[in-house]
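1. Give me coordinates for this.
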Amino acid sequence: MTVVGLGCAKVEDIIDQIVVGDGSDEARFLCTTSHAGEPFEGVLNMGKGMGV
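-> Prediction:
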């Protein structure tokens, strides 16, 4: 999950806490990234390059 824009690092942390929690359940995994100050189109193109 990619988050873009102001406050995106905080949003990424909240998503990690909700989905992964304390990490004790290995079945609960989600790859997250935040991209503050990066243009949306650039982040979108990065995702497209990863098959998103």
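2. all contacts plus neighbour counts: C-alpha atoms, from now on.
-> OK.
3. What ranges does the protein have for its helices?
-> With DSSP state H as the criterion, the chain has helices at 8-19, 40-49.
4. Following up with a second sequence; could you model it the same way so I can compare the two?
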Amino acid sequence: MKEGTPMLKINRPLIESKGISLITPVTITNHSEYNMNTCNVGNSVEGGKDTVIEFK
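-> The predicted model follows:
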């Protein structure tokens, strides 16, 4: 896969019209090995352009 290639396509308006949340939880099990910087949490972002979570 190349950066920017869609992994899947969804009908977002249909899903949201049914009251289904599109929030996806992410669990990082080895978080103690990295410094985490959160950016844009709670904001709308554009895939391939905006950073949500950055690990160093």
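5. Overlay the chains and give the TM-score.
-> Here the TM-score for the pair of chains, by TM-score structural alignment, normalised by the length of the first structure, is 0.26; 29 aligned residues with a CA RMSD of 3.4 Å.
6. thinking again about what came up before, so which of the helices of the first structure gets nearest Thr33 of the first structure?
-> Among those, helix 8-19 comes nearest to Thr33 of the first structure, with 6.8 Å by CA to CA.
7. circling back: point out the most buried one among the helices of the first structure.
-> Mean neighbour count (mean count of other CA atoms under 10 Å) peaks for helix 8-19 among the helices of the first structure, with a mean of 15.
8. name the helices or strands packed onto it?
-> Taking 3 or more CA pairs under 8 Å, 6 or more residues apart in numbering; DSSP states H and E as contact, the helices and strands that helix 8-19 of the first structure lies on are strand 2-4, strand 33-35.
9. So which of those strands is nearest Asn45 of the first structure?
-> Comparing those under CA to CA, the one sitting nearest is strand 2-4, at 11.9 Å.
10. How about the closest one, which residues are buried there?
-> 3-4 (16 or more other CA atoms under 10 Å).
11. could the helices of the first structure be laid out in TSV, adding distance to Thr33 of the first structure?
-> Below are the helices of the first structure laid out as TSV (distance: least, CA to CA, whole Å):
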stretch	distance to Thr33 of the first structure
helix 8-19	7
helix 40-49	10
